[in-house]
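Student: Return a 3D structure for these sequence lines:
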Amino acid sequence: MSAKSQGFPWNLLVGFILSIALTLLAVFVAIYTDFSNHVILWVLGVLAIFQAIIQLFMFMHVTEGKEGIINVINMVNSIILALIIVFGSIWVLTSGHASLH
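Tutor: Purely as a prediction, here's the structure:
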């Protein structure tokens, strides 16, 4: 065993505490604020993205190993492709480019 694996897993503890804090913040925003539904959904979406990033890096160890940076590059490329598909589809369907002449 390496010296790193014998110590206390601080990164897991920090990730757990951050995940709990983000969850409690989301509950607070959803229940106890006077924001409009639109703002609440945006705040919850942003908090969900932060929590997903924490989960990937703290618990799933995406950057570890020989292929760590390749995993991160593949995830970024996948996210960009998904965003292009979703927002491109919304743009085409709402701007009238698909006319039936």
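Student: When you work out contacts or count neighbours from here on, use the C-alpha atoms and nothing else.
Tutor: OK.
Student: Now do the helices in this protein.
Tutor: 3-6, 10-32, 37-54, 68-94 (DSSP state H).
Student: Which among the ones you listed is found nearest to residue 61?
Tutor: Of all the helices of the chain, helix 68-94 sits nearest to residue 61, with 8.2 Å by CA to CA.
Student: burial count for residue 19?
Tutor: By the criterion of other CA atoms under 10 Å, residue 19 has 19 neighbours.
Student: Now show me the structure for the sequence below, then we'll compare the two:
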Amino acid sequence: MSSNNHELNKFPWKHVIGLALSLILTLIALWVVVSLSLPTVATLTIIVLLAVCQAFIQLLMFMHINENHGRGYRILAIAFGFYIAVVVVYGSLWIMWFTV
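Tutor: Sure, this is the predicted structure:
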């Protein structure tokens, strides 16, 4: 019982580190777009690589993919994350398409 209580009172450093890394990657992507005069293909490549890194950080730090909850939980968590990403991207594109 005491170790379980210790887990409840522990500060969520993993989430703080995940948030900080996500913010840093987002600021790097912003800096690449705003400050550097790279060709479009190079800029998009860098942004996609940063997005993939951020997706892995989200999976590890916030969706707890590396914890042992069973294979079904991991598949469901990844599928849910993918669903949310698709909804956000296509929803944003839909809004931009019909508001222009």
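Student: Same list, the helices of structure 1, but as JSON lines with distance to residue 60 of structure 1 please.
Tutor: What follows is the helices of structure 1, written out as JSON lines (distance: least, CA to CA, whole Å):
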{"stretch": "helix 3-6", "distance to residue 60 of structure 1": "16"}
{"stretch": "helix 10-32", "distance to residue 60 of structure 1": "10"}
{"stretch": "helix 37-54", "distance to residue 60 of structure 1": "9"}
{"stretch": "helix 68-94", "distance to residue 60 of structure 1": "11"}
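Student: which residues does residue 63 of structure 2 contact?
Tutor: Residue 63 of structure 2 makes contacts with residue 77, as judged by CA atoms under 8 Å, 6 or more residues apart in numbering.
Student: And it, what's its match in structure 1?
Tutor: Aligned counterpart of residue 63 of structure 2 in structure 1: residue 60 (TM-score structural alignment).
Student: residues in contact with the residue nearest to residue 61 of structure 2 when sequence neighbours are not counted?
Tutor: Distance criterion CA to CA, 6 or more residues apart in numbering; nearest residue to residue 61 of structure 2, sequence neighbours excluded, is residue 18 at 5.4 Å. By CA under 8 Å, 6+ apart, the contact list for residue 18 of structure 2 reads 57, 58, 61, 62.
Student: try it again with 10 Å
Tutor: Counting by CA atoms under 10 Å, 6 or more residues apart in numbering, residue 18 of structure 2 makes contact with 24, 54, 57, 58, 59, 60, 61, 62.
Student: and the gap between the match of residue 63 of structure 2 and residue 40 of structure 1?
Tutor: 28 Å (CA to CA, to the nearest Å).
Student: Show me how far stretch 58-68 of structure 2 is from its chain's centre.
Tutor: 11 Å (CA atoms, centre = their mean, to the nearest Å).
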